[in-house]
Each structure stands twice: as structure tokens, then as C-alpha cells.
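1. sequence unknown, structure follows:
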């Protein structure tokens, strides 16, 4: 059994990790909340959300729970720190937990490398100024962002209220010209139940926030991270 502790801010789509436990029987994804307030899609608020003093206490709690790995499950609360800062942030979590650690943003970059992707389109819930940080982060990680769509969803709580049909419509509306995959960030967005539909509709790999978070956490825990129904990422060894 592999235990991946999920450090999660606020309350929106954390139920996706319980769903993942039902899909991957030899894995556990205990959710530890890092923050009980709102998760606004605002750069300054997101920098505060990913601050060291907020991440270290739950990381220590993850250690006490016997986590094999720890994931900071917040895309925007990690990429706003930039490429180098994001690695430093993961280091804070690793030092506090004593376990291999990463974040959703780093997981996106690693998943893209794993699938051999160099050109990606992004469909983001965030306002444009926030989403631009994600595009910059991906470019620093070696991926060309061919198109960036933004939807001005004001907070994680608002994103958590968006249903699967919104995700499908957003994916279908994305500009995929020249792209090898579509990336949909935001761990507050429910996407796990429509991964297969998304990839069937687009004919391309689709990477979503909670999907890559679980995948990276499992790999760090020594799990093969292979499972049916969770998109091409979980099919590729």
C-alpha cells in the first residue's frame, strides 16, 4: 500500500482523491487541509497560500500519518513562485515531512516530460494575470505553450462548483492548433470522472491537476502509477 499525503487548501474538489482510492486499490490519498479560508485566484493571495509557514505544519502531520510521499496539491499556489521557487517550496515540504515531496505544478512539468510533450495548450480557470504565471512556469520547464485560454473564475471555491459538462465544453473550445496535449490546471476543479471522455473528444492526451498530483505522488512513493480509466498518463510506463 502506497500512502500519498495530499496537502490541500480550502474545500472544493478534494473528494477526487477519495475517488482515486476506489480506482487504485493499493493506494491511499489522505487529505490534510493547509488552509480553511477562501482560495482566491489572486497572485498575492496565492503567494500567501503557498507560504512556508502554512505548508510546514501539515507536512509534519503527514509524517506522523506515515506518508510515503507528500504532494502540495495546489497548482496556482505553487507556480506563482516560479520555476526555482516552486522547487524550493517542495523542499520545505520534504524537509518538514521527511518524505519525497512535490507539488501539482512540478507534477504537470514531469508528466509532460514523461509523455514526451513539448507543445501544449492550456485551458485555465484563472484570470489572465494568474494563468500567465503558469504559462511562464511551463516554458521554464521546457514546454512551449501554443495557446492559453483563461476563464476568470474568482476562487477555488467557485471552480469547485463547476460540473463535468463545463470541463468538457472548455476542453472542446480550446485552441489545439500545433499542440500535443491539453493541460487543465486547478486542483479545485472536478475532472477525474471525465478524463477518458476528454481524451476521446480531443484525440490528444489531457492532463488535469488532481490527475497529475496523484500520479507524481505515487511515483515518488515507489508505486508504478498505472491504472485504467485515468487517462493516457496512467497508461504510460
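-> Arrived safely. Being a predicted model, the structure only gives us computed values, none of them experimental. Numbering: from 1, shown residues only.
2. Could you use CA atoms for every contact and neighbour count after this?
-> Fine.
3. how about the residue nearest in space to the middle of the chain, what does it touch?
-> Nearest to the mean C-alpha position of the chain, by Cα atoms, centre = their mean, lies residue 209 at 2.8 Å. Neighbouring residues of residue 209 by Cα atoms under 8 Å, 6 or more residues apart in numbering: 75, 104, 108, 184, 185, 186, 187, 189.
4. and here's the other structure:
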């Protein structure tokens, strides 16, 4: 059993995480620990990481997109190192996970779909660019817009994937159909967060038909193609 420990802001729903856990089958457990207070309060995050260590987590991921992107690429890496020291476990964040996930599906140019205010959306773009990812399309929309509409608004013919970073809105159930319509991977905050935890835990080969491009069964050198 591989356990992915998540530091989840209080109030963020668990629906997507439970769906991911179910579709990945009985060998993987997703264990979210909620914390209250400022999104980047290291004392709270360290306390949560300690709880996850005691619960036998194999890796810890700070499961918030906005706050982790806002620290910048180097700041996010420093935060991950601090969490790893606090937990005594491999640690990362949703933002860092996006950089790895984009590479995993073979993309270099992406479109970005968020409900974030302009300042935070700009921080996401800068983070991705610092990670070597080119943002060629962008759309900001009210929170709660259905995933198909959000992806259509953001997509660009040059984009090789569409990123939907928000971890506070459950959208996983819609991902396979949206990817089919877009003809490219659609990477969402909750999917990327769990995938990053499995990557850290070195649980290779986790796959499920209902979870989109990140969890498609493929060889180590394959990249995602529509219909796979």
C-alpha cells in the first residue's frame, strides 16, 4: 500500500481525492490533512506533515495551487525542502507537480485556465516560465464555471496541454470527456497533486482509465496522444 499524504487547506473538498483513490484501486491511499490559517504558515504545515508521517504516509504534497505558485519557482523548491525536513519524508507541492506533470505528458507549450485574480494568475505564468514551460493561451473565469467551458475558453491551437490548477473545485469526473473534446491532456490541480505524491513515493505505473492523460498506461518513453 502506497499512501500519499496531502496538506489540504481547510474548506477544500475531498471529493476529487476520494474519486482518484477509488479509481486507482486498493494499492493506493490518499490521506488529506486539513489545516487552517494563512496558506503558507510553515508551523501549521510542519504540524500537518508530522501527522502524515505518523499516519505512515510515503510522501507529502502541499495541496494548494495558488499559494504554492505564488512563492515562485525557487521559493516553491525551498518550501518543499523545508517540508521534507519537517516530515522526514519526500515532499513537494501542487505547483512543482505541474512542472513535472507537463513534462510527463510531453508538453512544452500550455494554455492556462484559472479563476484566480490577475496578480495570482500572473504568478502562475511566471512560475511555469521559470520551470521551462511556455504559456501560449490563458483564460480567467468565475469560480464554478464547468470544466468543458473553462478549457474551451483557455485553449489555443499551439498549446500541447491545458492546465487547470485550482484544487478547491472538484472537476476530475469531467477530465476524460474534456480531454477527448480538446484532443490534448487536461491537467487539473487535484490530479496533479496526487500524481506528484505517487512520483515522490516512487510508485511507478499507477494508472486508471477514468483519470485522463496523467494516469494512462504507457511505457516510460511514451507521451500521451488523443485516444490512448
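-> Okay, I see it. If you're wondering where the values come from, they're calculated on a predicted model, not measured in any experiment.
5. Residue 120 of the first structure matches what in the second structure?
-> Mapped onto the second structure by TM-score structural alignment, residue 120 of the first structure lines up with residue 110.
6. So for its match, what's the nearest residue that isn't a sequence neighbour?
-> Closest residue in space to residue 110 of the second structure, ignoring its immediate chain neighbours: residue 159 at 4.4 Å, by Cα to Cα, 6 or more residues apart in numbering.
7. The one you found pairs with which position in the first structure?
-> Aligned partner of residue 159 of the second structure by TM-score structural alignment: residue 179.
8. and its match, how many neighbours?
-> 18 (other Cα atoms under 10 Å).
9. Quick check: it vs residue 143 of the first structure, distance?
-> 10 Å (Cα to Cα, to the nearest Å).
10. List the residues that contact the aligned partner of residue 188 of the first structure in the second structure.
-> Applying TM-score structural alignment, one finds that residue 188 of the first structure aligns to residue 168 in the second structure. Listed by Cα under 8 Å, 6+ apart, the contact partners of residue 168 of the second structure are 12, 13.
11. How about the secondary structure of residue 168 of the second structure?
-> coil (DSSP: H, G, I helix; E, B strand; the rest coil).
12. Name all residues that make contact with the match of residue 120 of the first structure.
-> Counted by Cα under 8 Å, 6+ apart, residue 110 of the second structure has contacts 133, 134, 135, 136, 137, 158, 159, 160, 161, 162, 163.
13. Confirm that it lies within a strand, as I assumed.
-> Yes: looking at residue 110 of the second structure with three-state DSSP, it is inside a strand.
14. Check which helix or strand the residue nearest to residue 110 of the second structure maps to.
-> Under the assignment given by DSSP states H and E, residue 159 of the second structure is not contained in any helix or strand.
15. That one contacts residue 138, correct?
-> No: counting by Cα atoms under 8 Å, residue 159 of the second structure stays clear of residue 138, with 10.2 Å between them.
16. related to what we said a few turns ago, how about the residue nearest to residue 110 of the second structure, what does it touch?
-> Counted by Cα under 8 Å, 6+ apart, residue 159 of the second structure has contacts 109, 110, 111, 135, 136, 137.
17. Closest one of those to residue 216 of the second structure?
-> residue 110 (19.2 Å; Cα to Cα).
18. The closest one and residue 173 of the second structure, how far apart?
-> For residue 110 of the second structure relative to residue 173 of the second structure (Cα to Cα), the value is 21 Å.
19. Could you do residue 103 of the second structure as well?
-> From residue 103 of the second structure to residue 173 of the second structure the distance is 23 Å (Cα to Cα).
20. So if I had to pick from these two, which one is more boxed in?
-> The neighbour comparison of residue 103 of the second structure against residue 173 (other Cα under 10 Å) goes to residue 173, with 16 against 13.
21. max-length helix in the second structure?
-> Longest helix in the second structure, counting residues (DSSP state H): helix 72-87.
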